[in-house]
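Asker: sequence and computational prediction follow.
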Amino acid sequence: MKTALQTAAAIRAGETTALAECEAAIARIEAGDAEINAVVVRDFDRAREAARAIDAGPKDSRPLLGVPMTVKESFDVAGLVTCWGFAEHADFIATEDAVQVTRLKRAGAVILGKTNIPVALADLQTNNPVYGRTRNPHDPSRVSGGSSGGAAAALAAGFVPVEIGSDIGGSIRLPAAFCGVWGHKPTYNALSSFGHNFPRTQSCGVALNVVGPLARDPDDLETLFGVMGGDALVRPAPRGPGDWKILLLPQHPLARSQAAIQGAITTLGAAFAAAGAQVDDSSALLPDLVAQHGAYIHMLLVAMARGAPLEGGTPLALPDWFTLIDAQAKCRRDWARLFASYDAVIAPIWGTTAYRHDDTPLATRMIDIDGTQTPMALQMAYPGLATFPMLPATSVPIGTDPDGLPIGVQVIADYNRDFTAIAIARTAHDLMRS
């Protein structure tokens, strides 16, 4: 399958048409999605109309000219359902496009439909009573991740070249890693999230949450990030593999990681070092990761519940919320000091590769890590590394585990240095393939 940029270039050159590419993508979905269940809201007739309109117009320089793609169900698309997996909202039809959907269309993209999510975007796997379960294209007995699980599965299955998702607890990075594709969690507030709202609300963005791109190809990922609004951020000067300063973090002090993932990160570090890069496996500059995780989980739970107390609990008092904000500010300063000495931290996104479907409540769910059962909730320490201090992080595939499942890691960079994270992730991928 062509990349998004290759598709747009071929349409521009008259080598194919937007309608032909649209029909090919529809055919791939219709042939392959019965088992995977990724594309759960289909809008094929309007996609064909949009493709015909592009073919009838000028073959301009829009970066996604005629590119067929899908978007995460939680983004509003005028005329389509936005229910976030809630049965009670399955009849809600959006009346206008989300900001990011508008930007995609202006860039020439053809929207085929929407991809699956867990209920309320609140799980690390994708299953809900409205659309059912999404399965990992590499092994249908395994999860595709969540909450952008349908997005990553659609990419991994080869249905479309690019997608958009959202991330508050690894919801872009984790599905990308589990499915062996690329994903980028932007710096907090770098991209507009208007139109990515809880159904039937005009709610403000949730604290910590961001929207961002997923792709099968790093050039597509970078371009899509720019289309979504990332072009306002600074790009690093071109550098060779030996010009970076890298800190490795193969395992969090609170959360185990598979030996295969640790080994892949160690191998990647050796490849960077062999290319001449500065590579360290420890640093006194690292923030207090245990304290960071505690504050992150507290803020995450409050944000996801929009301040509602846990059953039997009491609402968080406003002074306590400001205490969390203060802890976040300190955490951001601590990471900024580290990034005065390093360009990136490379760490797991999750301590395992894609695990088997398990509908046990997340709070009590267990996961096997090299033969040891450990609480899955502790694994949230990995996505929280970048989420709590509002940092950009790129999910990049760098290998496979002994079962042939993809291994993805996250490249975390300094605040607003999103293109640095993508550049180092691209180098990491290339080094592991050479």
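Answerer: Perfect, thanks for sending it.

Asker: could you use CA atoms for every contact and neighbour count after this?
Answerer: Will do.

Asker: Val40 should be in a strand, yeah?
Answerer: Yes. Counting by DSSP: H, G, I helix; E, B strand; the rest coil, Val40 falls inside a strand.

Asker: this is the comparison structure:
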Amino acid sequence: MSRVVGDTGAARGSRVAVEELPAGFEITAALRRGDLSAVEVVTERISRIDSLDPLLGALTDRDLDSAVRAAERLDRDRARGVPQSPLAGWPVTVKDSFDVAGFRTTVGRASDARMPEHDAPVVRRLRDSGAIILGKTNVPVMLDDYQSSNADFGVTRNPWDPSRSPGGSSGGAAVAVSSGMSVADLGSDLYGSIRMPAAWCGIYGHRPTNGLISKLGHMPGRPDARLEPSLSTVGPMADHPRDLLLLFQALVGLETPVPAGRSLVLPAARHRSLRGIRIGLWIEEPSAPIDEETGAAFAALAGALRDAGCVVTELRGTPLSSAATLELLDVLKDIELAHNLEPAAGRGRLDVAAVWAAWEQQQRLSERWTGLFDTLDFVVAPATFGAAPPLSEQPEDERWVEFHGTRTRAMDFHAAWSKLTNVPRAPATVVPIGLGRESRLPIGAQIMGPYLADLSTLQLAVLLEEEGVVGARQLTRQW
């Protein structure tokens, strides 16, 4: 199998085949069999970085010598029979906004970078699981764009077409994974910063239930912060759903301070087969339109799901179906950012009563969302309006989109599906479902479940990939 990667040296939109490297779970098996060494695994990714990053601009910082030394230690330990961690030997990158000891932390701007002495908790868990960090990946300034470009670290380009956006704010992360420069990356998600880049770059991403994975040690959060955010989340990004599941299991866990007696036990995945799974397909939503080729991709997906034995119901709306839900999310965003930043321009300060009223409204919507799953197992919806849009040199606040006679701020337009589905604080797993008929670019869907159903949405992604309904095989077949 080969990954299709854009080539700016040829005609616009042309692509070249890049040899597919093994997924993380395949690396684990090969290391255990002795077919590969960790050094070989890491040097393969370094070679990919050397050849592709000058074109794609995914990495902002790297320490490849240290990565090779870490691989050498792992190989020595393995030779001595030392038990290996779940992600041992996986070469990974980390979104630039996370603290990684030995690397600077930025939000797309060198002037306010910090040099952390310690890893963020999620990075510590990544290392403790045996992953080897190659470097940091690019983000937009203040993580506030659906592109991942900035004056200090440059433009990050979509591997499928370098004239297109890779998404934001975890755009560098998605590009590093999609192009094979790393096995996996860490993303953070407030307005869709995991889901949009995963969809546009044709990979998998997981926005977890709030609170399962720590966001401490993440900019623009304060370095001494002890409170987890109320809305945004941290989740893994990978090129295979089995890797995504393994990463989630390694990263999940409560951080201090934890009240005495509090424990975290997630419900097990409920399905081992696609047959009989009840899926609500939510694609008609006035607050979040989709283009024609996305509609066609979802029609094909509905047929494939039915052929695989799923019971598919087309939803004409959900408890989140309202422009008021989008307005609520903007308020909730301001509440979260108020801990680190001034409220968004033009919104003024939120008083305490308004904060509690917004949280009450969010809780009511969350409970109504959970009620959907009395008769459904999952809801599947678009991750975004359509395929990746062209890169723009205009400032983010000056970009607008006109669709069916309605003019909308570009950020709100592209992020509408992610914003709607962020409100219940429940899991959403992005899967690639095919290529657009005209754009020939990846189209992504998000698999959603009730609160704490992360293992179920991740397992469904695995089952769908195994049956060829979604994933790299689907993209290759359509190409």
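Answerer: Right, received. Where do you want to start? Please read all numbers here as calculations on a predicted model, not as lab measurements.

Asker: return the residue of structure 1 aligned against Arg76 of structure 2.
Answerer: Alignment note: Arg76 of structure 2 maps to Ala56 in structure 1; criterion TM-score structural alignment.

Asker: count the neighbours of its match for me.
Answerer: 11 (other Cα atoms under 10 Å).

Asker: okay, which residue is most central for structure 1?
Answerer: With distances taken as Cα atoms, centre = their mean, Ile172 lies nearest the centre of structure 1, 1.5 Å away.

Asker: what is the aligned counterpart of that one in structure 2?
Answerer: Under the alignment (TM-score structural alignment), Ile172 of structure 1 maps onto Ile194 of structure 2.

Asker: now the residue lying closest to that match once chain neighbours are set aside, what's its secondary structure?
Answerer: Closest residue to Ile194 of structure 2 apart from its sequence neighbours, by Cα to Cα, 6 or more residues apart in numbering: Gly187 at 5.4 Å. Secondary structure, three-state DSSP: Gly187 of structure 2 is strand.

Asker: coming back round to it: test my guess that the match of Ile172 of structure 1 contacts Gly172.
Answerer: No. Between Ile194 of structure 2 and Gly172 there is no contact under Cα atoms under 8 Å: 10.8 Å.

Asker: separation between Arg477 of structure 2 and Gly280 of structure 2?
Answerer: Distance, Arg477 of structure 2 to Gly280 of structure 2, using Cα to Cα, to the nearest Å: 26 Å.

Asker: what is the neighbour count of Arg200 of structure 1?
Answerer: By other Cα under 10 Å, 12 other residues sit near Arg200 of structure 1.

Asker: now swap in Val92 of structure 2 and tell me
Answerer: 28.

Asker: touching, it and Val183? I think so.
Answerer: Yes. Contact criterion Cα under 8 Å: Val92 of structure 2 and Val183 qualify, at 5.4 Å.

Asker: can you tell me the closest non-neighbouring residue to the aligned partner of Pro432 of structure 2 in structure 1?
Answerer: Counting by TM-score structural alignment, Pro432 of structure 2 lines up with Pro397 in structure 1. Closest residue in space to Pro397 of structure 1, ignoring its immediate chain neighbours: Gly408 at 4.2 Å, by Cα to Cα, 6+ apart.

Asker: give me the element the one you found is part of.
Answerer: Per DSSP states H and E: Gly408 of structure 1 is located in strand 406-412.

Asker: distance from that strand to structure 2 after superposition?
Answerer: Compared with structure 2 after the fit, strand 406-412 of structure 1 shows a mean deviation of 0.7 Å (mean Cα distance after the TM-score superposition for structure 1).

Asker: ok, Val411 of structure 1 touching Ser395?
Answerer: Yes. Proximity of Val411 of structure 1 to Ser395 meets the contact threshold set by Cα under 8 Å, at 6.6 Å.

Asker: so what sits against both of those two?
Answerer: Taking Cα atoms under 8 Å, 6 or more residues apart in numbering as the criterion, Val411 of structure 1 and Ser395 both touch Ala425.

Asker: show me what contacts the aligned partner of Ser85 of structure 2 in structure 1?
Answerer: Using TM-score structural alignment to pair residues, one finds that Ser85 of structure 2 aligns to Arg62 in structure 1. The contact partners of Arg62 of structure 1, by Cα under 8 Å, 6+ apart, come to Arg106, Ala107, Gly108.

Asker: one more: Phe413 of structure 2?
Answerer: Shown in contact with Phe413 of structure 2 (Cα under 8 Å, 6+ apart): Ala288, Phe385, Val401.

Asker: aligned partner of Val81 of structure 1 in structure 2?
Answerer: So Val81 of structure 1 corresponds to Arg104, using TM-score structural alignment.

Asker: now its match. Nearest residue, chain neighbours left out?
Answerer: Excluding the flanking residues, the one nearest Arg104 of structure 2 by Cα to Cα, 6+ apart is Met115, at 4.7 Å.

Asker: residue in structure 1 matching the one you found?
Answerer: Met115 of structure 2 maps onto Ile93 in structure 1, by TM-score structural alignment.

Asker: please consider this matter closed, and thank you.
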